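>>> Got a predicted structure plus its sequence, pasted below:
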Amino acid sequence: MDQPTLITVAQQTTIEQTIKKSRFIATIAPISSEVAANQVINEVKSSLPKATHHVYAYVLGDHNEITRQSDDGEPSGTAASPVLNVITNDNLHNVIIIVTRFFGGIKLGAGGLIRAYGSSASLVVNQAPRLQRQSLTAYQISLNYDQAEPLMNWLTERVVNIDHVDYGAAVTLTLLLESSDDTFETDLMNQTNGRAQILETMPTTAWIPYQSKN
C-alpha cells in the first residue's frame, strides 16, 4: 500500500505582527515526538520570558494520531483552536506552531483573538519552506571513472537526488528517482553505450522540496 503524501516544514521559522498594540510572534518547527515538541515550547518560553501568553498546537503521526493544544490563559477556543485549524487545513504533519503574545493594553474580544492567532499561524506557515514525503526508487549503479565525470551533469538533471557516491575500483552511485520513472534504465544505457552496471534497485521514501499542485 502506498504511503500517504505527507507535508511538513523544512526548518524552524518565526514571524511577527502587531495588532492593536499587541505583539504576536509565531514560530513553526518540524517535530518528531512529543519530547521534541516540548523542547521547542521551552525554548520559545525561555527566549521570550516576559510574554503574556504562549499559545501552541501541534500534530504528530502520518494520520495526526497525536494532537495537542494549549490556550495558555486565553479564553477557550479563541487561540489554540485557530492555530490548530491552520495546521490541519494546510495538511501539515509533524509540526508545532507557537504563537506568543505580548499584551498591548487593548482587548481584542473573542473574534479579534481568533483572527489574530489564526492570521499569525497562517503567516508563519506561508513563510516556512516545506517538504513532502515521496515514494521513490533507489538505484545503485556502477560506472568506470572515465564515464562518471561526463555523466554527472546529466544525472544531476535526470534524477531526484544523488544520495551517495563511493569511489572505489569503480564509481558507485546511489540515485533516487520517482517511482513512476520507467525510462531511466534505457536512458542510462543510451548515455553510457551500455557500459553502466545497475547493481540494485529498491523502493524507498525521502523528503523532498514541496511541489504544489496548484
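Arrived safely, thanks for sending.
>>> use CA for all of it now, contacts and neighbours both
OK.
>>> now the helices for this protein?
Assigned by DSSP state H, the chain shows helices spanning 34-47, 80-89, 109-127, 145-158, 184-191.
>>> nearest to residue 7, of these?
helix 80-89 (10.5 Å; Cα to Cα).
>>> roughly how far apart are residue 41 and residue 55?
In this view, residue 41 and residue 55 are 9 Å apart by Cα to Cα, to the nearest Å.
>>> got any residues that touch both of these two?
Residues touching both residue 41 and residue 55 (Cα atoms under 8 Å, 6 or more residues apart in numbering) are residue 98.
>>> between the two, which one's more packed in?
residue 55 (23 against 18; other Cα atoms under 10 Å).
>>> wait, that one sits on residue 78?
No. Using Cα atoms under 8 Å, residue 55 makes no contact with residue 78, being 10.1 Å away.
>>> list residues touching both of those two?
By Cα under 8 Å, 6+ apart, residue 55 and residue 78 have these common neighbours: residue 71.
>>> Report how many residues lie close to the nearest residue to residue 108 once chain neighbours are set aside.
Spatial nearest neighbour of residue 108, excluding adjacent residues (Cα to Cα, 6 or more residues apart in numbering): residue 20 at 7.7 Å. Other residues near residue 20 come to 13 when the count uses other Cα under 10 Å.
>>> Below is structure B, check it against A:
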Amino acid sequence: MLFDDTYITIENEAEGIFRDKGSKFIALAYPITNESQVKPIIAKLRAAHPKARHFCWALRLTPDRSIFRLNDDGEPSGTAGRPILNTILSHELTNILVVVVRYFGGTLLGVPGLINAYKSATIDALHQAKRIEKSVNDCYQISFDYLSMNDVMKTIKEEDLVIHAQNFDTNCVIEIEIRQSKLNHVLARLESIDTLKTKYIKTV
C-alpha cells in the first residue's frame, strides 16, 4: 500500500510585515499542535500591541490537514482570515497558526487592498519560517509483565521508537510513538511478546 505518512510544518516562530497607505500588517507564524494554544497567543499579542486595530488569524491542524479555523476580527468578511488560510494552504503547511496584527494608517484600503495586505504579510512570514517535514505517528500504550521487559526494550531500541511515558511495577506500562508506515511491522513484533497488550491512544 502506498502511504504518505509525512507532513510539512514550521520549526519555530517567524515574523513577516507588509505596509500599505500607512497601515502596517505584522504576520506571526507559530507551530502548534492543538486549538487550545490559540487563545494564549492572541492574548499575548494583544498585550504586546495595545494600539493595533485587528488581530486576524487562521490555523490548520492535524497530519491529514483536515482541521482549519479562521477569524476576521472585525475586518470585512473574507478579507483577512480567508487570505491568511489560503496562503497556508498554498504552502501546503499544517500544524500552524498565523496571526496578522494590523495597525490602521487612517486610509481605507478597500476589499482588494485588504486581501492583498493579509496575503502579502502571511507570505513574508512563511518565507522567513524554516519548513520541516515530520512523520505521522500513532501513540500506543503497551502493558506487559516485568519478566518481558528485556524483549520489549530490545524491540523499542531496534525499531527506534520514542517513549513518552513509562511506569515499571509488577505490571509495566509504556507509552510509545510508532511511525504509521512501520505500524503493522512494529505491532506484530510487540504482540509476539508473551503477556504484552497494546492499546491505541492517538495520532500525532
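Received the coordinates, thanks. None of these values were measured; they are calculated from a predicted model.
>>> what residue is smack in the middle of the second structure?
The residue lying closest to the centre of the second structure (Cα atoms, centre = their mean) is residue 95, at 1.8 Å.
>>> contacts for stretch 77-84 of the first structure?
The contact list for stretch 77-84 of the first structure (Cα under 8 Å, 6+ apart) reads 55-58, 69-71, 97, 110-111, 113-115, 117-118, 121.
>>> Tell me the buried residues in it?
For stretch 77-84 of the first structure, burial by neighbour count (16 or more other Cα atoms under 10 Å) applies to 78-84.
>>> Quick check: the nearest residue to residue 54 of the first structure once chain neighbours are set aside vs residue 127 of the first structure, distance?
Spatial nearest neighbour of residue 54 of the first structure, excluding adjacent residues (Cα to Cα, 6+ apart): residue 100 at 4.4 Å. As for residue 100 of the first structure, its distance to residue 127 of the first structure is 17 Å (criterion: Cα to Cα).
>>> Map residue 190 of the second structure across to the first structure for me.
Taking TM-score structural alignment, residue 190 of the second structure has no aligned residue in the first structure.
>>> three-state assignment of residue 190 of the second structure?
helix (DSSP: H, G, I helix; E, B strand; the rest coil).
>>> what's around it, how many residues?
Applying other Cα under 10 Å, we find 18 residues neighbouring residue 190 of the second structure.
>>> unless I'm mixing things up, it is touching residue 152, no?
Yes. With contact defined as Cα under 8 Å, residue 190 of the second structure counts as touching residue 152 (6.9 Å).
>>> quick one: which of the helices of the first structure is nearest residue 5 of the first structure?
Residue 5 of the first structure lies closest, by Cα to Cα, to one member of these: helix 80-89, at 14.0 Å.
>>> Could you check how far that closest one is from the centre of its chain?
The chain centroid and the centroid of helix 80-89 of the first structure are separated by 17 Å under Cα atoms, centre = their mean, to the nearest Å.
>>> In the second structure, which residues correspond to that helix?
Using TM-score structural alignment, helix 80-89 of the first structure corresponds to residues 81-90 of the second structure.
>>> quick one: that stretch to the first structure mean distance?
Superposed on the first structure, stretch 81-90 of the second structure shows a mean distance to its aligned partners of 0.5 Å (mean Cα distance after the TM-score superposition for the first structure).
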